[in-house]
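Enquirer: I would like the atomic coordinates for the input below:
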Amino acid sequence: MDRLRAAAARREEAGLRRDLRPRTPDHDGLLDLASNDYLGLSRDERIVEAAVRATREWGAGSTGSRLVTGSTRLHAELEDRLAAFAGASGALVFSSGYLANLAAVAALGRDGLIVSDAGNHASIVDACRLSRSRVVVTPHGDTEAVAKVLAERHEEHALVVTDAVFSVDGDVAPLRALHEAAVRHGALLVVDEAHALGVVGDHGRGAAHAAGLAGRPDVVRTVTLSKSLGSQGGAVLGAPEVIGTLVDTGRSFIFDTGLAPGCAGAALAALDLLEASPGLPARARERARELAALARGLGLETADPAAAVVPVVLGPPRLALAAAALCADHGVRVGCFRPPSVPQGRACLRLTARADLRSDDLVVVRGALTAVAELTKGPSRGWDR
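Expert: Have a look, this model is predicted:
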């Protein structure tokens, strides 16, 4: 306990302590720019009602692992619909996107070489560690570095893994170039579409689909149901051989309780709505560009968003914490990302756009970001301590 208390004290001094802050249903009256509800579907009555119907029909839980009693006809329907929507040969549903990444990377990359982008999500990092493979982390977005590692490998098989849209920076991976490198050197490409599905491409079918890679047998995609689709869960999209391998060997599939039926029902309804409302993804992207323009106009460091994620880079963790609290004081809830979620010196606010943001919401955001800009120009108050 002394060791744990000492470590907690060091994190406190560095501005890296984290707290659970249970919210109310209305986000404590704050404008939500922190969640991943990119299309605003998590509270949509049609999605909620679909979850209720599925729960009443199938029960509150799936009752077991997918290989025992946890696979219902609802799960099979969701897998068929996800594959059809994204242009994949097949799909396998998991109880979270994190577990989908663990299975896809660890099982498909086992005992080989895995080339992973430096900006990849923690679930990919953990999957690499579980794979028993040699792992090489390449600089963010550097396709030449990826090709060089593949060309010099001694392993029989290799896997290249990348986020499609990176969860903090919000940029899109160079998927075509990565695929060309993978093909040239006989590697499999795994793309995490968590922040792309529902936002990027035609009807929000994802970055790989937009890059013309949908349905390629050497491209595997992972998705989450908990962001644009407003539900919970995840899936792997891929060729029949990929799906079969994960059913047989994917530990986070075999040993985990299946996705709750209510979540499957909600995700199915969200896919219906997305197909019927093709303008939703474009609206989310437009709102993201407006948020970035607001920040940039106030002298804050941000980037041109390719999807719905808008980072505002501030630097020291303590400054980011103070800025997030200031945003809340001005009526806006934002994400606050500090090491190890981001590199040292790159602590930031993470604003997430939603398709249902209104013009008057942007007025509130402007007030909050104006206060943040003023904070960054004032005395440091020991931000770097």
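
Enquirer: drop to CA atoms for contacts and neighbour counts, all remaining ones
Expert: OK.

Enquirer: quick one: the helices in this structure?
Expert: Secondary structure of the chain (DSSP state H): helices located at 2-13, 45-58, 73-86, 97-108, 122-130, 143-151, 175-184, 207-210, 240-249, 251-254, 261-276, 280-297, 317-329, 359-377.

Enquirer: which residues are in contact with the fourth one?
Expert: Right, the one you point to is helix 97-108. Helix 97-108 is contacted from outside by 93-94, 123-124, 126-132, 159, 161, 190, 192, 194, 222-225, 233-236, 242, 245-246, 249-253, using C-alpha atoms under 8 Å, 6 or more residues apart in numbering.

Enquirer: tell me which of the helices of the chain sits nearest to Val200.
Expert: Closest to Val200 of the helices of the chain, according to C-alpha to C-alpha: helix 207-210, at 5.6 Å.

Enquirer: the closest one: how far from the chain's middle?
Expert: Put simply, helix 207-210 sits 15 Å off its chain's centre (C-alpha atoms, centre = their mean, to the nearest Å).

Enquirer: who are the contact partners of Val372?
Expert: Val372 neighbours (C-alpha under 8 Å, 6+ apart): Ala323, Leu326, Cys327.

Enquirer: still on that earlier bit, show the buried residues in the contacts of helix 97-108.
Expert: 93-94, 123-124, 127-132, 159, 161, 190, 192, 194, 222-225, 233-236, 242, 246, 249-253 (16 or more other C-alpha atoms under 10 Å).

Enquirer: and this one, please, so the two structures can be compared:
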Amino acid sequence: MSWQARIDEALEQRRQHGLLRTRTASQQGSGRWRVQDGRRWRNFASNDYLGLSQHPAAIAAWQQGAARYGIGSGASGHVTGYSEAHAGLEQALADWLGYPRALLFISGFAANQAVIAALAQKHDRIVADRLSHASLLEAAHLSPATLTRFRHNDPEALRAALSTPCDGQQLAITEGVFSMDGDSAPLADLAEVSRAAQAWLMVDDAHGIGVVGEGGRGSCHAAGIQPELLVVTFGKGFGISGAAVLCSESVARYLEQFARHLIYSTAMPPAQAVALQAALTCIQQGDALRDRLQRHIQRFRDGARQLPWQLSASHTAIQPLIVGDNQAALSLSAALSARGIWCSAIRPPTVPPGTARLRITLTAAHEDEDIDVLLEALHDAARG
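Expert: All right, here's what the predicted structure looks like:
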């Protein structure tokens, strides 16, 4: 089969099963509204949970950073791309989250790949929650270590996996808040199990940082634990992009030597680091935003109880409605779009087969009216 025939066949299979992904260009895609071709939709698909992508302080900080440093870093951080803005942000994150060091990465995907690729060796074992993000599972698959997946959010399943003989080191992996179900990991129990097995624990808290816990310090702080490796990303609660790995001094020095994504990627623009520092200040002072988000979550859950679709047991900003069938999820998404509501249908392989869903995300940027309009449209769609 030729290259073109292989590609055409793969695309056709996606079409037939209602799995074909598409992108649409918008004039605005974060915050309360999505704007495209002059039309506005109420936006329930953004991960900008606190609305900081539109915050005047973060925008002004990026502009000031660009005026001072320019619009690019110019090189890898190991060459000339590491600025005082990067160093200041790393120190602020480490102090805030109680770690000796923080290392910045261009994305959460890159951070997860870099850590696992640098640490995992032959004879090691990686034991990951079966619903862990694709960046984690892919990195584990590509590493020379053995990957074992444990039952979702089940500390006893983790204990069983870690208790089998292993000639090397063991790394347990989970998320703080899971991106597709919106549920939270039992981090205190997972940390205890990992510690008893002398395994390290790695937590990706992409969807918890900034939103969960006292002062928005995230899922691990809320659970009272400090995993050996904590990954926080800046594309959700921070409203921007990028990521950081929080770790010990020795691990940071090791990653500076062996993390290829850190060594060979152009560093994030210093202006972005300046904006992230401003976003961090907003998060630290953001109790009112987090309270507002929690009110929206409760308002939605109260109004969605009578819907015929399964509402995930989530008390986070991620509120999935499990529809099941791929085409039914696409049809429901289209019905909402016709009512001026943007909410994406999520289908396999992102989620398990038979669990296609609307991944509804709520933000502090929403108004009560937005939640009510969404609920009315969902109830009307349920009535047919």
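
Enquirer: what's the TM-score here?
Expert: Laid over one another, the chains give 0.94 as their TM-score (TM-score structural alignment, normalised by the length of structure 2), with 372 aligned residues with a C-alpha RMSD of 1.4 Å.

Enquirer: most packed of the helices of structure 1?
Expert: Neighbour counts (mean count of other C-alpha atoms under 10 Å) averaged over each of the helices of structure 1 peak at helix 97-108, with a mean of 27.

Enquirer: how close does it sit to structure 2?
Expert: With mean C-alpha distance after the TM-score superposition for structure 1, helix 97-108 of structure 1 departs from structure 2 by a mean of 1.4 Å once superposed.

Enquirer: residues in structure 2 aligned with that helix?
Expert: Aligned using TM-score structural alignment, helix 97-108 of structure 1 spans residues 108-119 in structure 2.

Enquirer: now swap in stretch 292-302 of structure 1 and tell me
Expert: With TM-score structural alignment as the criterion, stretch 292-302 of structure 1 aligns to 301-311.

Enquirer: picking that back up, how about the helices of structure 1 in a markdown table, adding distance to Asp304 of structure 1?
Expert: Below are the helices of structure 1 laid out as a markdown table (distance: least, C-alpha to C-alpha, whole Å):
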| stretch | distance to Asp304 of structure 1 |
| --- | --- |
| helix 2-13 | 32 |
| helix 45-58 | 31 |
| helix 73-86 | 25 |
| helix 97-108 | 26 |
| helix 122-130 | 24 |
| helix 143-151 | 21 |
| helix 175-184 | 18 |
| helix 207-210 | 16 |
| helix 240-249 | 35 |
| helix 251-254 | 36 |
| helix 261-276 | 25 |
| helix 280-297 | 7 |
| helix 317-329 | 20 |
| helix 359-377 | 17 |
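
Enquirer: out of those, nearest to Pro311 of structure 1?
Expert: Here helix 280-297 is closest among the helices of structure 1 (C-alpha to C-alpha), at 8.2 Å.

Enquirer: how far apart are the closest one and its match in structure 2?
Expert: Helix 280-297 of structure 1 sits 2.4 Å off on average (mean C-alpha distance after the TM-score superposition for structure 1).

Enquirer: that helix relative to helix 359-377, how many degrees between them?
Expert: Put simply, helix 280-297 of structure 1 runs at 30 degrees to helix 359-377, going by axes from the mean of the first three to the mean of the last three C-alpha atoms, to 10 degrees.

Enquirer: tell me how far the residue in structure 2 that Thr245 of structure 1 lines up against lies from Ile263 of structure 2.
Expert: Aligned by TM-score structural alignment, Thr245 of structure 1 pairs with Tyr254 of structure 2. Computed as C-alpha to C-alpha, to the nearest Å, the Tyr254 of structure 2 to Ile263 of structure 2 distance reads 12 Å.

Enquirer: same question, Val79 of structure 2
Expert: 9 Å.

Enquirer: could you do Leu246 of structure 2 as well?
Expert: Counting by C-alpha to C-alpha, the separation of Leu246 of structure 2 from Ile263 of structure 2 is 17 Å.

Enquirer: got a list of what the nearest residue to Arg68 of structure 2 once chain neighbours are set aside touches?
Expert: Closest residue in space to Arg68 of structure 2, ignoring its immediate chain neighbours: Ala271 at 7.9 Å, by C-alpha to C-alpha, 6 or more residues apart in numbering. The contact partners of Ala271 of structure 2, by C-alpha under 8 Å, 6+ apart, come to Ala61, Trp62, Gln63, Gln64, Gly65, Ala66, Arg68, Tyr69, Gly70, Ile71, Gly72, Ala85.
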